[in-house]
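A.B. asks: Whatever this is, show me its structure:
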Amino acid sequence: MNYLRAGWILLIIIGIAACGRKKGQPKQQQIVQDPRQLNEVVAAQVAERLEYIAGNDGLMEDSVAAFRLSALQYAYAQHQGAAIWSDNGRMHKSVFSLLDWIKNADNYGLPPARYHKAALEGVQQQLDRSRKDAALWAKMDVLLTDAFVKMASDLHYGIAPRDSITLRSDSAYSDTVLAGFLKEALRQGDVSATLQQREPVHTGYVELKEGIQLFKSQYGGKQWDTLPQTYTDTLQFRRLLAMRLMAAGLYDTTGMPATDTAGLKNAVKAFQREFNIYPDGVAGKRTIQTLNKQPEDWLLQAGLNMDRWRKFPDSLPERYLLVNIPAFRLNVMERDTMVLESRVIVGTPRTRTPVLNSVMTNFVLYPYWRVPYSIVFKEMLPQIKKNVGYLAEKNLEVVDHRGNVVSPDTINWSRLSKNYFPYVLRQMDGLDNSLGVMKFNFMNKYSVYLHDTNARGLFSNSNRALSHGCVRVQQWDSLAMYMVRADPRPAIRDSVRTWLDNEQQKQYTMHKRLPIYIRYFTAELRDGKMQFYEDVYGEDKKLMTYFR
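C.D. replies: As a prediction, the model looks like this:
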């Protein structure tokens, strides 16, 4: 290439950001008779396409947004404005490995369309017919460069933006770092090693990736008709239901009459168990909605949760506690091994358990419960105004701003409201306390904590989004014993047991604090099978907007 020509093209690339003018589509065809001239003409076409992106709000020719214009500009500046993925009409080896990654992006929880899959396939077909079209080579080059830098970033940081609880201190790869990744991939002639090194190493992420492959092996390529949304127990509905369950491999009608209601019910139960629905064998509203989801819908749900794992830091503490809200489960992990598990009850959709990071510091035996004002005003004050005896029924005492207990009969409750309430309602300790026998404290701005409950029968519910926001723990006693395990005082376990037996109000401060993460995962690999959970707070729906 003529060096003056190369310098001119480079100046165009650098000046694009300052231009930003609205621009029509770049040339869609430019035939070069001498293939030895391709590099020079392709470089000019690349510059034109970067100018197009700058002038069209970051959108590329296929209407998919570019990852970051400055990253593209820097990558081409490092190549003196020349094509990155080809040389005078010959593709570099790394093109084919990147195209394979794009084609199979959903294996990594990423949507292939985000990486210009359709446009690149179209360019490939056209290049098979016309290898001398500089416009096609340039189009392919810019699409591939954007796909690479976008995928390198997405594999590490995720597609969705950072949120208030993201633990990463860094937020994005710089243009220089991305260009370095690109240079390394081109040197190796294969993008795989470079991209794989961007992925998280967390066990939950790795298992989800494995689960996607298992799910694909079971349901990949399958499609099925949707069932009527309104359940009707008719022969026609049962036939449609049987066909749907057959498509999933859960029901074999060979030799079975259409009236085989027992077999059909067992097949519905099998489906419900697989997708975490109470297995009553009835194809009700939720079961039908779940049956109507296609395999690609489930793969997208798995991808959303891989994105959530990408928001974690590169490494987690040696030991930590993880609450998974949609799974209604708590796990304590040590060196990627689960050492304790418990069912939990979380907040309702109206009173959500917040996603957060913190450190558990202590637990309290037979605690008081200071009733949050939101509960006081919405639920309790109207009842108290009707009957002041409500306080005694709920084991509540009234405390003024000085910490003194006040007799309820001395208060004019009719004058109190949300705008004027100079008291605190406190539920006294004991087995009837809503917090149960034990409360686990950790710093957070939401005033939530983990605790026992006096309504322990609710742990048998399949849907356990039932609290006002705190997390109720079924295995609270096992969790307490785990927390005292690291205490150097050998008798402390016996002391805690004695305090419990004697119903003593005590606080135990942990010798070694326990990091706690409350998270929202609606898919995971569990016991060798993909498990999907109901999107109880609608967070998956919000996240999907970044994937479609």
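
A.B. asks: contacts and neighbour counts: CA atoms only from here.
C.D. replies: OK.

A.B. asks: just the strands in the stretch 201-350 of the chain please.
C.D. replies: 319-324, 329-334, 337-347 (DSSP state E, counting those that start in this stretch).

A.B. asks: Give me the residues contacting whichever helix or strand comes after the last one.
C.D. replies: Tracing the chain past strand 337-347, the next element assigned as helix or strand by DSSP states H and E is strand 356-365. With Cα atoms under 8 Å, 6 or more residues apart in numbering as the contact definition, strand 356-365 has outside contacts at 165, 437-444, 480, 499-500, 503-510, 513-519.

A.B. asks: longest strand in this protein, by residue count?
C.D. replies: strand 506-519 (DSSP state E).

A.B. asks: Would you mind listing the buried residues in it?
C.D. replies: Judged by neighbour count (16 or more other Cα atoms under 10 Å), strand 506-519 contains these buried residues: 507-510, 513-519.

A.B. asks: to compare against the first, here's another:
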Amino acid sequence: MRPLVALLSLALLALSAGRPGALPARQQGPAQATPTGPAARIQALFRDTLAGALPLVQVQSSRAFYRRRAHAPAWCAAQQLAPPGRAALALLVRAEDFGLQPRHYHVGALQALADSLAQPQAPVRQDAQLARLDVLLTDGLLAFAVHLRRGQLHAFTPSPLEKAGGPFAPAAWLAHALAAPDFAGALLRCQPQQREYQQLQQALARWRRQPAGRDAGPRRRRAQQLAVTLERWRWAAIPDAEYVLANLPAYQLEVVRHGRVLQTHRLVIGRPANPTPTLSSRLTSFTIAPEWRVPRRVATTQLLPYLQANAQRPSEHDFLADNNYLLFDAQGRPVAAAGVNWAAVTAQNFPYTLRQSPGCGNLLGNIIFPFANPYGLYLNDGPDPQRFERPYRALGHSCLQVQNPMHLAAYLLGPDAARAALPTEAQCEAAPKSRNFFLKRPVPLHVRYATCAVVAGRLRFYADVYGRDEELRQQLFGRGLAR
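C.D. replies: A predicted model of the protein is given here:
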């Protein structure tokens, strides 16, 4: 009986549909209906079947932004851009003031859509244009915010400003900025707030507004150099209110506190063959009149040839003694250099360690500031004060040598400096006595690579000592000059 009942039921359904032998047509659901309201039109733009209709960059963040507001338009009202929308578009138009390029944020398409709204057209088409304009503007703003926060080339890498567990949420940031009295100001606070970035960004905006004249090409090149440096700062923004900053191309170290430069020191940095790496660490201690434990690489490549030459041509001069070096075997026992067959010693079988005593000629100078890093680097005084007077100071072996280091030590000690009775450099050289100091308040240290900076209110450009700018410039702007 059951198969017969089923056949009769199918026949009755076919007759009721007016099409013998056919099932009734499925009714059109609301998902396939033509959208009529602004929210429905915006929602339709995000459907999977229509996603390709707009060249969205921040698809997920754009979806999240509109879900927060039930897909209501954010930037358009009364068939035109509302005041927040005009402010938002004006901000994207001047993206080059921030070292970015408007074409990455749909600016051409947005301007064309905004212009088309002023032309007479059918209401249905106008509503569709408004929805496209709203969504494209949101997507452009989200991409703009991400690039300001993290940089264009590291858009998916959290910046140092983002603490663990709290990544940058561009949709929430944009919604907050839209609700703020000053939209542009609120959005731009996603940028690094440190003085080096802020001053450089403002300098770029002023630079672009100056008449170029016959120097248009060189000025565009300088603008790109500023943009490259801003990009680097976004990757390695400084979240601290107080810090020590070493800028390698400037050969300069600054002590910065709450946006003010309290001390400035000249630096000797690693030569291009041994470049000083960029990093972030903390200064926690320093040592006056330090002993230098010679790294094995230095001992075998630089000191061993002197020892071998000294053994071949005996004289009244002892290379190790003349330079305050002590020689030790693998067990840490002192060894007399004269009793070593240096001709049989090679870099591969070198079984010794060398230490240089404190005092005159010590390659660390009168003071060393160690800091945690994977490169074996430190900040120190150096044995040759005249090196700090040279305009080109990429002369060292990776480590950083700082001029007037006792001033830096006094600052780091803070109120304890007077009680510590730090010696002058002359006193330290005359009577070297090793002393260790541990800071009650460690200070962040940042080593960065910036080929331009604002110094005492003036924009300065530095030589690209390690040749790092050009590759980055090409990644951002291509092989030619920016148009």
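
A.B. asks: returning to that earlier point: need the strands of the stretch 201-350 of the first structure in a markdown table (columns: distance to residue 401 of the first structure).
C.D. replies: Output for these, formatted as a markdown table (distance: least, Cα to Cα, whole Å):
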| stretch | distance to residue 401 of the first structure |
| --- | --- |
| strand 319-324 | 35 |
| strand 329-334 | 36 |
| strand 337-347 | 29 |
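
A.B. asks: nearest to residue 408 of the first structure, of these?
C.D. replies: Residue 408 of the first structure lies closest to strand 337-347 among these, at 30.0 Å (Cα to Cα).

A.B. asks: so the closest one versus strand 329-334, what angle?
C.D. replies: Counting by axes from the mean of the first three to the mean of the last three Cα atoms, to 10 degrees, strand 337-347 of the first structure lies at 150 degrees to strand 329-334.

A.B. asks: give the contact list for the closest residue to residue 388 of the first structure other than its chain neighbours.
C.D. replies: Of all residues beyond its chain neighbours, the one nearest residue 388 of the first structure is residue 408 (7.1 Å), with distances taken as Cα to Cα, 6 or more residues apart in numbering. Residues in contact with residue 408 of the first structure (Cα under 8 Å, 6+ apart) are 388, 397-398.

A.B. asks: Take those and map them onto the second structure. Which survive?
C.D. replies: Retained in the second structure (both residues aligned by TM-score structural alignment, their matches' Cα atoms under 8 Å) from the contacts of residue 408 of the first structure: residue 398.

A.B. asks: Among the contacts of residue 408 of the first structure, name the buried ones.
C.D. replies: 397-398.

A.B. asks: Pipe the contacts of residue 408 of the first structure into a markdown table and attach distance to residue 16 of the first structure per row.
C.D. replies: Putting the contacts of residue 408 of the first structure into a markdown table (distance: Cα to Cα, whole Å) gives the following:
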| residue | distance to residue 16 of the first structure |
| --- | --- |
| 388 | 73 |
| 397 | 69 |
| 398 | 68 |
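
A.B. asks: Which of the contacts of residue 408 of the first structure lies at the shortest distance from residue 338 of the first structure?
C.D. replies: Nearest to residue 338 of the first structure out of these is residue 397 (Cα to Cα; 40.7 Å).

A.B. asks: Distance check, residue 473 of the first structure against residue 428 of the first structure.
C.D. replies: Distance of residue 473 of the first structure to residue 428 of the first structure, computed by Cα to Cα, to the nearest Å: 20 Å.

A.B. asks: Looking at those two, which is more packed in?
C.D. replies: residue 473 (28 against 19; other Cα atoms under 10 Å).

A.B. asks: What's the match for that one in the second structure?
C.D. replies: Alignment note: residue 473 of the first structure maps to residue 402 in the second structure; criterion TM-score structural alignment.
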